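Enquirer: Predicted model and sequence follow; I will ask about them next.
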Amino acid sequence: MAMSEWKPLVPLCAGAAMLLLDVTVVNVALPSAAAELRAGFTELQWTVDVYVLALAALLLGAGSAADRFGRRRTYVVGLAAFGAASLACGLSPAPGALIAARAVQGVAAACLFATAPALLDQTYRGRARGFAFGVWGGVSAAAAAAGPVVGGVLTHYLGWRWIFLVNVPVSAAALVLALRLFPRSARDPRRRLDLLGTGAFAVSAGALVYLLIRGGAVGWTSTAALVLLAVCLLALVVFALVERRRAFPVLEPALLRRKPFLGASVAAVALTVSAYSYLLYVSLRLQTHDGLSALQTGLVLAPLGVTAMISALLRGRSPDHPPPRVPIALGLLLIAAGALVMLVAGTSWPSVLVGTAVTGTGTGLVSPVLAATAIGAVPGDRAGMASAVNAACRQLGTAVGIALFGAVYARHGLPVLYAISAAVGITGAAVVWPLLRTARPGRPRTHPIHPTGPRAPESRSRP
């Protein structure tokens, strides 16, 4: 790719880095924030939880809005809102203000996560498309693992507020670049927003994520947990009934009958459960048992992000791209192998270093291909929907995995977590292999596009 063809990747990768870092970057800064704001434990939990709740619950709605109003516009709005919310977080005078700002951050993150793959899909094609998705996927995987490291460094040297304030200039720069580099993407004024479907999914996903986050604390069979489960299931039934009757649903049920799309969704869940869900508990073990600091622990886990970036870039630069099921299945098997390394070699930091390096290699193979495969399985005007569904599967997989692993860790410790991770990776590879049999690296285009990179300049005048 020529240097000019790199430019559209910058705002997209910046958005991915910010939104995924902010899932975990807060954890190591919570004690400092609590001391300064005089926040209680419940308020600290909400600072973390409300971001994940908003992000997971509104992803489908953001994807539908992107198809209706244009992906460029939705992404730009997301960048502006994320920067403003980050500033509000950094200047928060009280716990309530911080929680409210984090909720807005989550909404903005949903706009970014739901639209970025669709923007990549409309901007690149051919080898450039594979490389672009490789870079974006590598950055995403690295950012997901780098939160504790970044949070530890910023909190130690600059203070907890800077974990949010650092997003402000990044958001502003990415916003300027997005406005300059992305042509106005197609809009469908006839497409009505599915507010009822969006609301039903948001309630169902929100209740599920909150149940998974708080279930261990309140008791899985408590009245509160059972009420949350009932709300989740009822809202899911309403969502399914609504989507069957909508002319412009937020999720077309017919898409789930497309095996490549379903396979990419299953792989997204398997990826996040097997690769990321145990990291929190590994971090706790290294700090409480091995005596490592937060910064040292982050450095031990850093190979996951580094090898993910390297493998994603190497695959993107390869002139030959096999069918998507090959890197996805191989990547899930490598993730399982990384977990098995730690299961066999033990939980000391050297074995974690090696195991996460192997796992990172697998995630670097899977992450870039997932979104491209999901988008490639649907018509072009449903790219935002496909991108949002795949992102929602990843976020819900993370929430499910963390909750499941938390319950197991409390009783059985890390070895069983590694065994579960390996089992999920192997099972995921076996399930997606037949589902992705007909999946292809790209989708035939119905609009003009530059043969090797971004769209030609004349496409910028498109309404």
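Expert: Perfect, thanks for sending it.

Enquirer: For the rest of this, base every contact and every neighbour count on C-alpha atoms.
Expert: OK.

Enquirer: Show me where the stretch 1-150 of the chain has its helices.
Expert: Assigned by DSSP state H, counting those that start in this stretch, the helices in the stretch 1-150 of the chain fall at 3-6, 9-24, 30-37, 41-57, 59-69, 71-90, 95-123, 126-157.

Enquirer: and those as CSV, adding distance to Thr223 and mean neighbour count?
Expert: Output for the helices of the stretch 1-150 of the chain, formatted as CSV (distance: least, CA to CA, whole Å; neighbours: other CA atoms under 10 Å):
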stretch, distance to Thr223, mean neighbour count
helix 3-6, 53, 12
helix 9-24, 29, 23
helix 30-37, 29, 15
helix 41-57, 19, 22
helix 59-69, 29, 28
helix 71-90, 33, 24
helix 95-123, 26, 25
helix 126-157, 34, 24
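
Enquirer: alright, now check it against this:
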Amino acid sequence: MTSPASASPASSSREQKLVLAIAIIASFVSFLDGTVISVALPAIEADFGGGISVQQWAVDAYLLTLGSLILVAGSISDTYGRLRVIRWGLIGFGITSVAVAVAPTAEVLIGARLLQGAAGALLVPSSLALIMTNFRGAAQAKAIGTWTGMTAGAMIVGPVVGGLFVDLASWRLAFVINVVPIAVALWLLARLTQQDVRLPDAHIDAISAVLCAAGLGGMVYALIEAPLYGWGHPQIWVPAAMGVAAFVAFLWRQHVATRPMMPMDLFKARNFAWGNLSTFLVYGALSLNGFVLAVYLQEQAGLSATAAGLASLPITVIMIALSSRVGALAGRIGPRVFMTVGPLAMAAGALLMLAVDEDFDYWWQVLPGIVVFGLGLTLTVSPLTSAILGAIDTSRSGIASAVNNAVSRIAGLVAIALIGTIVGGQLDLNGFHRAMMVTAALLALGGIVSWLGIRNPAAPGSGEEPA
């Protein structure tokens, strides 16, 4: 077997194409599953019952393990090899996808989603690491751009294809659409001739991973089930207290550990710290909006799963059309104004959806808000990522990206856990309006935080302080 550095140009080119295809497919299936679930939630609840709580757990079980393990997944990849870990992740994701599809009860489905999130956590960091290992310079930037663009396609494919399966066959089949791309990725892995890359000094901080998962799990359980039992019930306040204690212990360990899972000194960089706070607010709002819109459009407005999946399609179209131009402008002007105006525009889009009424009309009540929301999201995403990663030395870009990814997943986890409290236990018209107002408030806070905290980097060689 050969390494990328020692391969001939022709062999290297072939290997790079294989590596890029594997990285794209491995990440695609993880993102795809996160979008498929939204349109399948009403059908899942119709089969299993349990109301909005079951729907929350169907989403949050995946996000819980994904968000808490994605930080440690990078060190697992370094310890055991990127190719091996991607293979483990793909096989695990395929098996758990089938387990979700055949789940006889809600409890089995939720358990399978927990395992699926753990498998998904192995895929994204290892995919990026594989690209970083096999590409250099301009080729690396182009490969990452291709990876980003192709994986973003999951935003289009997931809701539409998932909706078609729900409407024409069964929600269960929507979860096995991953099996074919997983099989292709495993076949491509078998064709690679390069040696796997392992770092001899890699360290897996298993204690931090357990503390993080236990902390988030306890708090999320309490948030989801509190509307049913009340905060005074021991079944709520005991796991909540244990979760808070475990998460505090996790943060303490990150301060004192020799090789922490989440190096806290990263947050000494101003744009990294404020950018992640903005990420938490913005991505929490995105998850809340996506969940509520997909479920309400089916359960209350009477749209089919396919139509509900298509309802948010304009957002993705706008992002594909304008993201590169926004990224270029933000590179010249700086990210601060984009990270301020973008979330505020999204907040306006969420408020426009307060026009939704009992006499439902997508074109006049939802579409205008969707378009404004999409424009705001396009203004936000690329500058936000650039500001956060640009604040950290390139040698630490991997862990910085992993931390930001984890923050966005945890934000979605918490927001969805709070849905029962936000909508009052039932996603009727009043609940939908309350959710849109909370979404708008979170986004407005995200814009304000960005204006107060983010600083534009000084022009190279200017000798000026960041603006």
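Expert: Yep, that arrived. Just so it is clear, the structure is predicted and the values come from calculations on it, not from any experiment.

Enquirer: Determine which of the helices of the stretch 1-150 of the first structure approaches Leu175 of the first structure most closely.
Expert: helix 71-90 (6.0 Å; CA to CA).

Enquirer: mean shift between the closest one and the second structure?
Expert: Superposed on the second structure, helix 71-90 of the first structure shows a mean distance to its aligned partners of 3.3 Å (mean CA distance after the TM-score superposition for the first structure).

Enquirer: coming back round to it: quick one: closest of the helices of the stretch 1-150 of the first structure to Ala230 of the first structure.
Expert: Closest to Ala230 of the first structure of those is helix 41-57 (CA to CA; 16.7 Å).

Enquirer: what distance separates that closest one from the centre of its chain?
Expert: Centroid separation for helix 41-57 of the first structure versus its chain: 16 Å, with CA atoms, centre = their mean, to the nearest Å.

Enquirer: ok, Arg325 of the first structure touching Ala439?
Expert: Yes. Assessed by CA atoms under 8 Å, Arg325 of the first structure is found in contact with Ala439 at 7.3 Å.

Enquirer: the more surrounded of these two?
Expert: Just comparing Arg325 of the first structure and Ala439: by other CA atoms under 10 Å the higher neighbour count belongs to Arg325, 28 against 22.

Enquirer: Skip the chain neighbours and tell me the closest residue to the residue nearest the centre of the second structure.
Expert: Nearest to the centroid of the C-alpha atoms of the second structure, with distances taken as CA atoms, centre = their mean, sits Arg409, at 4.8 Å. In space, Arg409 of the second structure comes closest to Gly67 once its chain neighbours are excluded; the distance is 5.1 Å by CA to CA, 6 or more residues apart in numbering.

Enquirer: counterpart of that neighbour in the first structure?
Expert: Applying TM-score structural alignment, one finds that Gly67 of the second structure aligns to Ala56 in the first structure.

Enquirer: need the contact list for that match.
Expert: Ala56 of the first structure makes contact with Ala110, Ala202, Ala205, Gly206, Val209, Ala392, Gln395, Leu396, according to CA atoms under 8 Å, 6 or more residues apart in numbering.

Enquirer: so what corresponds to the fifth one in the second structure?
Expert: In the second structure, the position corresponding to Val209 of the first structure is occupied by Val220, as judged by TM-score structural alignment.

Enquirer: do the first one as well
Expert: Matched across to the second structure, Ala110 of the first structure falls on Ala121, judged by TM-score structural alignment.

Enquirer: just Ala247 of the first structure next, same as before
Expert: In the second structure, Ala247 of the first structure lands on Thr258 (TM-score structural alignment).

Enquirer: try Arg285 of the first structure
Expert: So Arg285 of the first structure corresponds to Tyr296, using TM-score structural alignment.

Enquirer: what about that match, how many neighbours?
Expert: Every residue meeting other CA under 10 Å relative to Tyr296 of the second structure is counted, giving 19.

Enquirer: same check, this time on the one 5 residues further on
Expert: Residue neighbour count, defined by other CA under 10 Å, stands at 19 for Ala301 of the second structure.

Enquirer: Now do the SS call for it.
Expert: Look at Ala301 of the second structure: counting by DSSP: H, G, I helix; E, B strand; the rest coil, its state is coil.

Enquirer: Could you tell me how far it is located from Gly218 of the second structure?
Expert: Ala301 of the second structure sits 34 Å away from Gly218 of the second structure, going by CA to CA, to the nearest Å.

Enquirer: next one: Ala183 of the second structure
Expert: 35 Å.

Enquirer: quick one, which of those two is more surrounded?
Expert: Gly218 (22 against 15).

Enquirer: Against Ala347 of the second structure, how distant is that one?
Expert: Taking CA to CA, one finds Gly218 of the second structure at 30 Å from Ala347 of the second structure.

Enquirer: With distance to Ala225 of the first structure and secondary structure as extra columns, can I get the contacts of Ala56 of the first structure in JSON lines?
Expert: Shown next, in JSON lines, are those (distance: CA to CA, whole Å; DSSP: H, G, I helix; E, B strand; the rest coil):
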{"residue": "Ala110", "distance to Ala225 of the first structure": "26", "secondary structure": "helix"}
{"residue": "Ala202", "distance to Ala225 of the first structure": "18", "secondary structure": "helix"}
{"residue": "Ala205", "distance to Ala225 of the first structure": "14", "secondary structure": "helix"}
{"residue": "Gly206", "distance to Ala225 of the first structure": "13", "secondary structure": "helix"}
{"residue": "Val209", "distance to Ala225 of the first structure": "11", "secondary structure": "helix"}
{"residue": "Ala392", "distance to Ala225 of the first structure": "22", "secondary structure": "helix"}
{"residue": "Gln395", "distance to Ala225 of the first structure": "20", "secondary structure": "helix"}
{"residue": "Leu396", "distance to Ala225 of the first structure": "18", "secondary structure": "helix"}
